[in-house]
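Asker: Give the three-dimensional model of this entry:
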Amino acid sequence: MKKGGFRTILGGNIGNALTEEIQKIVRSQKSEVRSQRTPDSRLPTIDYIVAEVSSFQLESIKNFRPKVAGIVNITPDHLDRYHSFKEYGNAKARIFENQKEDDSLVLNWDDPETIRVKSEKLKVKNEKPRIFYFSRKKEVEGVYLKDGVIYCNLPPITGTVPTVPLIRADEIRIKGVHNLENAMAAAAMALLAECPIEAVIDSLREFTGLEHRLEFVRELNGVKYFNDSKGTNVGAVIKSLESFQNPIILIAGGRDKAGDFSLLRQLVRERVKVIVLIGEASEKIKRTLGDITETVRAQDLREAVSISHRMAAKGDVVMLSPACASFDMFINFEDRGRQFKQIVMEMN
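Answerer: You can find the predicted model right below:
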C-alpha cells in the first residue's frame, strides 16, 4: 500500500502493536500542531490501517468493520483456549460480522474450514460483503495460481479483460506454499483497496519475507538450515513441510496447545528423515509420530541443533518448526528463533 502511494500504518498482535502505531501518529500530529506557523497548515492523514487481528481480539468486537477483510486459513490452534475447533473457527469468522455490501471479503478457497464458516455465517447475515477468493488449486474469482503463474480476475481491477497475469510464482522470493497463499491473499486485498497493480507486482517481487517465517539461516556442508519458529501450531508446520522436496530433519516441540499431531503423520512419513524433540510436548509428539520415522529427544535447543547437524547429510534440510508454543523454554517464539539462528551460525 505504501508503494502504491497510500499513507499506511501496519500493526497486529505480533510485531508492531496497532495501538502503539496509532499513538505514534497522534503524538506526531500534536507535535506538528505546536510547530504550525500558519493557520492553513494541515495535519497528515492516514489512508489505510493494515491490521492483523487475532481470534482473541475478535471475541470482543462490537463495531469493528474492515473495508477489506481476509481469512488466510483456519487450522487447529489455541485449542487450550477454545472448547472445539469449530468454536475457534467461529471466533475467526467474526472478522466479517459487521461488513456490509460495499465491503470486500477475501477467503482461501482451498481451506475447508474457511469455506464452512463463510457458508454458515453469511447464510444468516442480512447485508453480505462482496466475496472473492484466492487459490493454489482452482481458477476462482479473485487471485489464483495456474501453470506456475499467479493470475488476477478481480472485476474492479481487470475491467473488460477477463484475466491479468501478475507474476510467476518462482519470482516470489519468500519460500513455502503458505507464503504463496499469503502473497495471493495480500495481492487480492491490496487490489480491492485500489492499490495500483504495478505496485502490487513490484511488492510481490521484492518482498524478502519476515523473521521466523521459514527464514533461511545458512547452508553448511550442503545442508540448509531454516528458522520457522513462528510455526506454533500443526497447521503451520504442515505448510512448511509441504514446501520442501529434500529430506527434512525437523526440530519440534515446546508447550502443547492441545494440538492434534496425528495430522502430521502423512507428511512426516513422506518427507521427514528424523524428528528431534524438545520441550514439554516431546513425549506426546513421540507417541504420535515416533513409529513412522526416527525420533530423538534433546535436552535443549542447542543439543537439538547439534544432533541435527550430526545426522544431516548433504542435500538435507534442518528446520526448526515446533508446532508448539515457546513459553516452556523461551520468552516467546522470537526468542526461540533467534537462539536457533545464533546456534546455527556458531557451527563450523
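
Asker: alpha carbons only for contacts and neighbour counts from here, please
Answerer: Noted.

Asker: in the protein, which spans are helices?
Answerer: 18-35, 55-58, 85-93, 112-123, 155-158, 177-192, 197-206, 234-241, 265-271, 282-289, 301-311, 333-346 (DSSP state H).

Asker: The ones you listed: which one's closest to residue 143?
Answerer: Closest approach to residue 143 among the helices of the chain is made by helix 177-192 (6.1 Å; CA to CA).

Asker: Who are the packing partners of the closest one?
Answerer: Under the contact criterion of 3 or more CA pairs under 8 Å, 6 or more residues apart in numbering; DSSP states H and E, helix 177-192 touches strand 68-71, strand 104-108, strand 130-135, strand 142-146, helix 155-158, helix 197-206, helix 234-241.

Asker: Measure how the second one sits relative to strand 130-135, angle-wise.
Answerer: If I follow you right, that is strand 104-108. Relative orientation of strand 104-108 versus strand 130-135 (axes from the mean of the first three to the mean of the last three CA atoms, to 10 degrees): 30 degrees.

Asker: circling back to that earlier point, using TSV, lay out the helices and strands packed on helix 177-192 together with mean neighbour count.
Answerer: Shown next, in TSV, are those (neighbours: other CA atoms under 10 Å):
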stretch	mean neighbour count
strand 68-71	21
strand 104-108	23
strand 130-135	22
strand 142-146	25
helix 155-158	15
helix 197-206	17
helix 234-241	22
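
Asker: will you turn the ones you listed into CSV that also has distance to residue 166?
Answerer: Formatted as CSV, these follow (distance: least, CA to CA, whole Å):
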stretch, distance to residue 166
strand 68-71, 19
strand 104-108, 17
strand 130-135, 13
strand 142-146, 9
helix 155-158, 11
helix 197-206, 6
helix 234-241, 23
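
Asker: that older thread, quick one, which of the helices of the chain is nearest to residue 68?
Answerer: Ranking the helices of the chain by proximity to residue 68 (CA to CA) places helix 177-192 first, at 6.4 Å.

Asker: quick one more, to check against the first:
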Amino acid sequence: MRLVILGGGESGVGTAILGKKKGYEVFVSDFGKIKGNYKEVLIINGIAWEEEKHTEDLILNADVVMKSPGIPDKSPIVKKLIEKVIPVLSEIEFAAPFTDATIIGITGSNGKTTTTMLTHHLLKSAGLNVGLGGNIGKSFAWQVADNKYDSYVLELSSFQLDGILNFKPHIAIITNISPDHLDRYDYKYENYIDAKFRITMNQTEDDYLIYDADDEAITQWFKTHTTKAKLIPFSLTKTFSEGAYIKNNKMEISINHEEFTMDTEHIALEGKHNMKNAMAATSVAKLMQIRKSTIRESLSNFQGVEHRLEKVLKIQNVQYINDSKATNVNATFFALDSMNTPTVWIVGGVDKGNDYNELMSLVREKVKAIICLGVDNKKIIDVFGNVVDIMIEVSTMNDAVKMAQRLSEKGDTVLLSPACASFDLFENYEDRGKQFKQAVKNL
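Answerer: Here you go, the predicted model:
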C-alpha cells in the first residue's frame, strides 16, 4: 500500500510516522519548503520526501493520499487525484482506525480552542490518560503512532472534517457557527455549515452531540437534518431537562439524570461566550464520569488560552488585552461584548469578507478610538469613520501600541482584537500576539 502525504508540516509528518509504522510505503510531497526539524524526522525515519514541487509520477500512483488541511481541494494536484478516484483523506480520518481510544471532537467557528483546552484540562486534572491534538498541539496521527493515550480531545477545523469518511467521535461538540473561510466553500454559507456538521454524520445512538442551542445556524440545520447521536444542548437563555444552562448566575447541567451546579463567579473564564465554552466542556466531563469536586476545582483554576482575551499588563491603570486569535468578526464581537470600560481597539489585517456592521452597536457603546493595523484599512474606515472620534492608521505593532498608550487614560482598556487574518504584516496570529505583548512590555 502506497501512502502519499501532501504537506510536510505537523499533520503531514505525524501521518508519515504512523503510516510507516503500519507498514505503508510512504512518500511526503510539499509544494513549499519543509521546515528543518520536520526534515530531520523524515530522514531519521527513512521516509522519502520532496519539497518545492509535486512530482506527479510519485503522487498519482498512490493507494491513499493524506492532504494537509491548508491545501484547498481546488489545487491542481488534488483535482488530478480526485479524477483518478484515489481516496484523499484528512489526517484525522487516516489515524482514527488505528486507535481504540475514546475520541472527543470539538468544532465551531469560535471558542473551539478554549473549549478544547478546557475539556483537556478537566479530564487531565481528573487523572485520565488523555491526549490533546487536531488543530492544536502535537499531530493526532503522531500521538496514535506512539500509542500512549486512552482518550483524545481533538480540535477539528471544517477543513479537517471535509476529509473524513468514517471518522466518528464518541462525543462531539459544535461551539457555534458564523461565516468564516467562505472562500473555501464557494462563498456559500450553507456549505460551510454542512462541513461543521460532518462531525456528527457517523455518530450512532451510543454517541453524543453537544451544541449551542442559542446559535441560529445550528438550530436552522436541525430543522431539516437529523443525527442519531444523543443531543445535549447548552444555552444562556433557555433551560433544559437534559442539557446545560445558566440560571440565576449558576451553571446548571443535567445529563443522564445527574445534576451539576456551580456559581458562575467561581469560573476562571470571563464573558458570556466563555460560559458557553465552560458548559460544553463540563458536559464532556459529566459524560466521562468525572467527580463534581474535580470539575469545580478545574473550572476555577483554568488559565485560558494564549492570544485569546489574554490579559497582558496593567500600565498606569490601563489594561492591555491580547485577543490576536480573533481572526473573524464573530470572535471580535465576543471580545468587545466582554469589555466593561472605554476601549481603544486595535483592528485590521487580511479581511476574509468581513461585515463590520455587526459590530456597530458595540463600537458605539464601548470604543473611544480605533487604531487600524493593516495594509488595507479602507473598509474599516468606511464603516466606523463617522462613529468613533479618533481613527488612526499604523503599519507596525510598536506604533499601534505606542499610539494606544497615548489615546488611553486611567481606567481604559487597550484591546488587540483584529477580526482579520494576520498574513499582511505578520507570520500568523501567534506572531502578531507575541509582538503585541512585547510592545506592551516595552512601554
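
Asker: Can you say which of the helices and strands packed on helix 177-192 of structure 1 is nearest to residue 95 of structure 1?
Answerer: strand 68-71 (6.8 Å).

Asker: rewinding a little: make a markdown table from the helices of structure 1 and add distance to residue 65 of structure 1 to it.
Answerer: Shown next, in a markdown table, are these (distance: least, CA to CA, whole Å):
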| stretch | distance to residue 65 of structure 1 |
| --- | --- |
| helix 18-35 | 16 |
| helix 55-58 | 11 |
| helix 85-93 | 12 |
| helix 112-123 | 15 |
| helix 155-158 | 21 |
| helix 177-192 | 15 |
| helix 197-206 | 24 |
| helix 234-241 | 27 |
| helix 265-271 | 38 |
| helix 282-289 | 40 |
| helix 301-311 | 42 |
| helix 333-346 | 30 |
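
Asker: From the centre of structure 2, give me the residue that's furthest out.
Answerer: Here the centre of structure 2 is the reference, and by CA atoms, centre = their mean the most remote residue is residue 57, at 35.6 Å.

Asker: how close does that one get to residue 282 of structure 2?
Answerer: Per CA to CA, to the nearest Å, residue 57 of structure 2 is found 50 Å from residue 282 of structure 2.

Asker: and what of residue 25 of structure 2?
Answerer: 42 Å.

Asker: again, but for residue 82 of structure 2
Answerer: Residue 82 of structure 2 is 41 Å from residue 282 of structure 2, by CA to CA.

Asker: Please say which of those two ends up with more neighbours.
Answerer: The residue with more neighbours, out of residue 82 of structure 2 and residue 282, is residue 282; 27 against 13, by other CA atoms under 10 Å.

Asker: The more buried one pairs with which position in structure 1?
Answerer: The equivalent of residue 282 of structure 2 in structure 1 is residue 187 (alignment by TM-score structural alignment).

Asker: nearest spatial neighbour of that match, skipping sequence neighbours?
Answerer: Of all residues not flanking residue 187 of structure 1 in the chain, residue 200 sits nearest, at 6.2 Å (CA to CA, 6 or more residues apart in numbering).

Asker: Now for the alignment partner in structure 2 of that neighbour: which residues touch it?
Answerer: Alignment note (TM-score structural alignment): residue 200 of structure 1 maps to residue 295 of structure 2. Listed by CA atoms under 8 Å, 6 or more residues apart in numbering, the contact partners of residue 295 of structure 2 are 122, 282, 285.

Asker: Go ahead and confirm the last one touches residue 123.
Answerer: Yes - using CA atoms under 8 Å as the test, residue 285 of structure 2 is close enough to residue 123 to be in contact (6.5 Å).

Asker: Trace residue 13 of structure 2 over to structure 1, please.
Answerer: Counting by TM-score structural alignment, residue 13 of structure 2 has no partner.

Asker: burial of residue 13 of structure 2, as a residue count?
Answerer: 25.

Asker: Look up how far residue 91 of structure 2 lies from it.
Answerer: Here residue 13 of structure 2 is placed at a distance of 10 Å from residue 91 of structure 2 (CA to CA).

Asker: just residue 271 of structure 2 next, same as before
Answerer: With distances taken as CA to CA, residue 271 of structure 2 is found 34 Å from residue 91 of structure 2.

Asker: Looking at those two, which has the bigger crowd around it?
Answerer: residue 91 (28 against 13).

Asker: Now do the contacts for that one.
Answerer: Residue 91 of structure 2 makes contact with 11-12, 15, 66-68, 140-141, 160 under the criterion CA under 8 Å, 6+ apart.

Asker: Highest neighbour count among these?
Answerer: Counting by other CA under 10 Å, top hit in the contacts of residue 91 of structure 2: residue 15 with 33 neighbours.
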